[in-house]
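Colleague: Mind looking at a prediction? Sequence and model below.
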Amino acid sequence: MDHFELRGGELHAEGVPLSRLATEVGTPVYVYSTATLTRHYTVLRDAVAAHPTAFGDALIAFAVKANSNLSVLATLARLGCGADTVSEGEIRRALKAGVPPGKIIFSGVGKTDAELAYALDVGVRQINVESPAELDRLIAVAAGKGAVPDIAIRVNPKIGAGGHAKITTGGEGDKFGVPADEALALYARAAASPHVNPVGLACHIGSQITDLAPLEAAFRLLTDMTRTLRSQNLSVTRLDLGGGLGVPYAGGAQTASPADYAAMAARVLEGLEVEAAFEPGRLLAANAGVLLSRVIQITDRADGRRFVVLDSAMNDLIRPAMYDAFHEVKPVTPRPGPDRACDIVGPICETGDTFARDRLLPPLEAEDLVVFSGAGAYGAVMSSEYNTRPLVPEVLVDGDRWAVVRARPSWDEMLAREAVADWL
């Protein structure tokens, strides 16, 4: 469910007409709904809270990579949400947005020594170690600082899942984590060091997962490994279950519910007496945001093909070009008439700047406004200034009020970031 609905024949973000935002902010622009972010978080929180004996003092840590806007993070932080981070920059964003260090998890396959040192300085909840080499580097950094961080070993369960090969992270050939047999030995080696404190295991097998079976298989592997480690007199008090639960990008698409997801995880973890961590990203943010765009022109060819040319492009929303991702496209003010097959494209000089082929759309004309639904995750956060197009702005709506939470840069601001070599 989201809070982008037709009112009086026009699409609104909560109480704000999208046409007003287009007029006052310009297009393209990302628009986020506070009510939707709040609802999605509370639905997952309540689903997890229904199983206290299975999950202990559970932590929900939003995957900052899905949407790193400070106002989005602050909205979730005020609800009690933590942060799953994969860089020093994301840790800094989480802290600035009000997430306590004790609710920040630091993951990632390529943390630098400087990033590890920063995580130790601020006192994050735990560092998820993804390789023997990283453990060695972390031990050295921690020893130099006299710190003893809590760590989890990220396991590669050889179970890959997700909506696209590029967002599958738990398969045998994927770069993330440590194979299960090696992870057991690495955990024991960490426990022998006075400079780190291994507290648990972690895994994350992919993104946009609509079937619970691969997630359950991964969680069962973690529980089996926990029992094995405990049989070796090694303490395991936390399991980081990652994220990845999918969302319905297309109307009518079926996905597992947060309640079903939590119930499945509870069945697997019941009796293990661990604290569970959940790291949703897309689940909370995707349907809380839209990309608002304007039609530049309609191009009809003699062969019958129709191109709807928008002022948004692949630099604003790269998911269709990178992942063949589907986003519903809706007119802000629908016109009567039959749908027609269209190619939805942007103005960038790339054939890949195509959002959809042969998509059935209602009648559209130049200057009409449309939205890409489900654009709140991996949208603005992956945008760029390719073709020297200004970075797309972001707006947060809360009821009848709204604010620009990332401004569109001016041409002068864009050019001022570069310097011409002094010999030119």
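Modeller: Here it is on my side, so go on.

Colleague: From here on, just use CA atoms for contacts and neighbour counts.
Modeller: Fine.

Colleague: distance of the residue positioned nearest the centre of the chain from residue 99?
Modeller: Centroid-nearest residue in the chain, with Cα atoms, centre = their mean: residue 66, separated by 2.1 Å. Residue 66 is 16 Å from residue 99, where distance means Cα to Cα, to the nearest Å.

Colleague: now do residue 165
Modeller: From residue 165 across to residue 99, the span is 32 Å (Cα to Cα).

Colleague: between those two, who's got more neighbours?
Modeller: Neighbours were counted for residue 165 and for residue 99 using other Cα atoms under 10 Å; residue 99 has more, 23 against 14.

Colleague: Which helix or strand contains residue 233?
Modeller: Assigned by DSSP states H and E, residue 233 belongs to neither a helix nor a strand.

Colleague: Please apply the same query to residue 36.
Modeller: Short version, using DSSP H and E: residue 36 is in helix 34-49.

Colleague: Could you identify the helix or strand that succeeds that helix?
Modeller: Counting by DSSP H and E, what follows helix 34-49 is helix 52-55.

Colleague: let's bring in a second one:
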Amino acid sequence: MDHFTYKQGVLHAEDVPLTEIAAQVGTPFYVYSTATLLRHYRLFDEALDGMDHLVCYAMKAASNQAILKTLGDAGAGMDVVSGGEYARAKAAGVPGERIVFSGVGKTEAEIRAALEGGIRQFNVESEPEMDVLNRVALELGTKAPITVRVNPDVDARTHAKIATGKSENKFGIPIARAREVYAIASRMEGIEVVGIDVHIGSQLTELEPFEQAYQKVAELTETLRADGHDIRRLDLGGGLGIPYTRANSAPPLPVEYGALIKRTLGHLGCEIEIEPGRLIAGNAGLMVAAVVYVKSGEGRDFLILDAAMNDLIRPAMYDAHHDIVPVQEPAAGIEQRAFDIVGPVCETGDTFARQRMMPPVPPGSLVAFRSAGAYGAVMSSEYNTRPLIPEVLVKDDQFAVIRARPTIDEIINRDSVPSWL
């Protein structure tokens, strides 16, 4: 469910017509719904009711300060994967005890900053990383709380580029070596083992891969406890998918996911952490663009938009689908035509959809890309010297620009020309 609906013939974000935002900020732009963000966070929180738990928003999905503060003020923790994301979370007012640091390539500088600023735990991905954590913690006279990310060799049945739990992926330590690695960690004076971490991928649309992974984690928990380790926290990652097309069946609901966690891991008495990102932010955001030209080609027609692959790269990168709808509600039964929907970047890959059925959308009209809140603005770039597009947050009948569009001069002035030129 989201809070983007047609009212009086115009698509609204909550109680704000998208045409009003477009008139003030120009197109293209991203727009997020506060009500949807909070609803999706609370669905996860409620799904784990009765268990000691923390929902840590995976902020790589959408990391604008306004989004982080909205969720942080509601009680969410944050899952960060870089020093920059850690700094963003702290700047949004999220305390260190609610920040989890994931990622395979944490640098010494990032580790030091997190230990000095406060951290809930590091999800350790390798033995060399654990060595650095131990050394930096000892230098600072503290202990680094860790979980070890185990790779359970489970097929997440998702896109190859976002699967993370198979043996050939770069993530984590093979689960078969977990006892050995935990034994090493227990001998390090700068390390405090607090639990186990697992994350098998993103955009999962069925529960069975989660169940396979969590059963392995349950067995490992009991084994490690028998070895003398105080396993009191299980970080289960994120990855629950969203319905990118309304024509397809919906992925499992958070309440079903929560029931699976309780069934497979509830008997262990561990604190549970989950790290949803896409399901919290994905359907909470739209990208709105304007039609620049309607072009007739050889055997096909094109809708050329003022948005491009640099603004929303998911279709080019993952062959991802986004429903694209007119902002002005089409009349019931109106005839539709097939279009290739493209942007102005000089690459054939700058294609959002091929042979998509659309009602009439003449030049100047607005279209909205649904389910664009996750991995949209955060993956955008200034390719072709196209400015990053604005982000807008809506709450009820109010809206605010939460990232402004830079001017061309601002982009150019970031460059430095050497003195010899």
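Modeller: Perfect, I can see it now. Since the model is a prediction, treat every value here as computed from it, not as a measurement.

Colleague: Provide the TM-score value for the superposition.
Modeller: After superposition, the two chains reach a TM-score (TM-score structural alignment, normalised by the length of the second structure) of 0.98; 418 aligned residues with a Cα RMSD of 0.9 Å.

Colleague: just to revisit the earlier point, return the set of buried residues in the helix holding residue 36 of the first structure.
Modeller: 34-42, 44-45, 47-49 (16 or more other Cα atoms under 10 Å).

Colleague: and if you look at stretch 145-159 of the second structure?
Modeller: Under the neighbour-count criterion of 16+ other Cα under 10 Å, stretch 145-159 of the second structure has 145-158 buried.

Colleague: now that stretch, how far from the centre of its chain.
Modeller: How far stretch 145-159 of the second structure lies from its chain's middle: 17 Å, per Cα atoms, centre = their mean, to the nearest Å.

Colleague: for stretch 5-24 of the second structure, same thing?
Modeller: Stretch 5-24 of the second structure has its C-alpha centroid displaced from the chain centroid by 25 Å (Cα atoms, centre = their mean).

Colleague: do the same with stretch 54-62 of the first structure
Modeller: Worked out by Cα atoms, centre = their mean, stretch 54-62 of the first structure lies 18 Å from the chain centre.

Colleague: Could you list the buried residues of that stretch?
Modeller: 54, 55, 56, 58, 59, 60, 61, 62.

Colleague: Please produce a markdown table containing these, extended by distance to residue 334 of the first structure.
Modeller: A markdown table is the format used below for these (distance: Cα to Cα, whole Å):
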| residue | distance to residue 334 of the first structure |
| --- | --- |
| 54 | 48 |
| 55 | 46 |
| 56 | 48 |
| 58 | 44 |
| 59 | 42 |
| 60 | 38 |
| 61 | 38 |
| 62 | 35 |
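
Colleague: nearest to residue 129 of the first structure, of the residues you listed?
Modeller: residue 61 (17.1 Å; Cα to Cα).

Colleague: what's the longest strand in the second structure?
Modeller: Ranked by residue count under DSSP state E, the longest strand found in the second structure is strand 285-296.

Colleague: Provide the aligned range in the first structure for it.
Modeller: Aligning strand 285-296 of the second structure against the first structure (TM-score structural alignment) gives residues 289-300.

Colleague: Give the buried residues for the matching stretch.
Modeller: Buried residues in stretch 289-300 of the first structure, counted by 16+ other Cα under 10 Å: 289, 290, 291, 292, 293, 294, 295, 296, 297, 298.

Colleague: Which pair of those residues spans the longest distance?
Modeller: 289 and 298 (25.7 Å).

Colleague: average distance between stretch 39-46 of the second structure and the first structure?
Modeller: Its matched residues in the first structure lie on average 1.0 Å from stretch 39-46 of the second structure after superposition (mean Cα distance after the TM-score superposition for the first structure).

Colleague: which other residues reach that stretch?
Modeller: When contacts are defined by Cα atoms under 8 Å, 6 or more residues apart in numbering, stretch 39-46 of the second structure is touched by residues 54, 55, 71, 76, 254, 255, 258, 279, 280, 281.

Colleague: Contact partners for the last one?
Modeller: Translated: residue 281 of the second structure. Applying Cα under 8 Å, 6+ apart, we find residue 281 of the second structure in contact with 37, 40, 61, 62, 373, 374.

Colleague: mind putting those residues in JSON lines, distance to residue 101 of the second structure included?
Modeller: Shown next, in JSON lines, are the contacts of residue 281 of the second structure (distance: Cα to Cα, whole Å):
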{"residue": "37", "distance to residue 101 of the second structure": "22"}
{"residue": "40", "distance to residue 101 of the second structure": "22"}
{"residue": "61", "distance to residue 101 of the second structure": "15"}
{"residue": "62", "distance to residue 101 of the second structure": "16"}
{"residue": "373", "distance to residue 101 of the second structure": "22"}
{"residue": "374", "distance to residue 101 of the second structure": "19"}
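
Colleague: quick one: which of those is nearest residue 365 of the second structure?
Modeller: residue 373 (21.6 Å).

Colleague: nearest residue to that closest one other than its sequence neighbours?
Modeller: Of all residues not flanking residue 373 of the second structure in the chain, residue 285 sits nearest, at 3.7 Å (Cα to Cα, 6 or more residues apart in numbering).

Colleague: Just tell me what residue 128 of the second structure corresponds to in the first structure.
Modeller: Aligned by TM-score structural alignment, residue 128 of the second structure pairs with residue 133 of the first structure.

Colleague: Quick check: the helix or strand containing that match compared with the second structure, mean distance?
Modeller: Counting by DSSP H and E, the element that carries residue 133 of the first structure is helix 132-145. Mean deviation of helix 132-145 of the first structure from its aligned counterpart in the second structure after superposition (mean Cα distance after the TM-score superposition for the first structure): 0.9 Å.

Colleague: Pull out the buried positions in that helix.
Modeller: 132, 134, 135, 138, 139, 141, 142.

Colleague: The third one contacts residue 129, correct?
Modeller: Same thing as residue 135 of the first structure. Yes: Residue 135 of the first structure lies in contact with residue 129 (Cα atoms under 8 Å); the separation is 6.2 Å.
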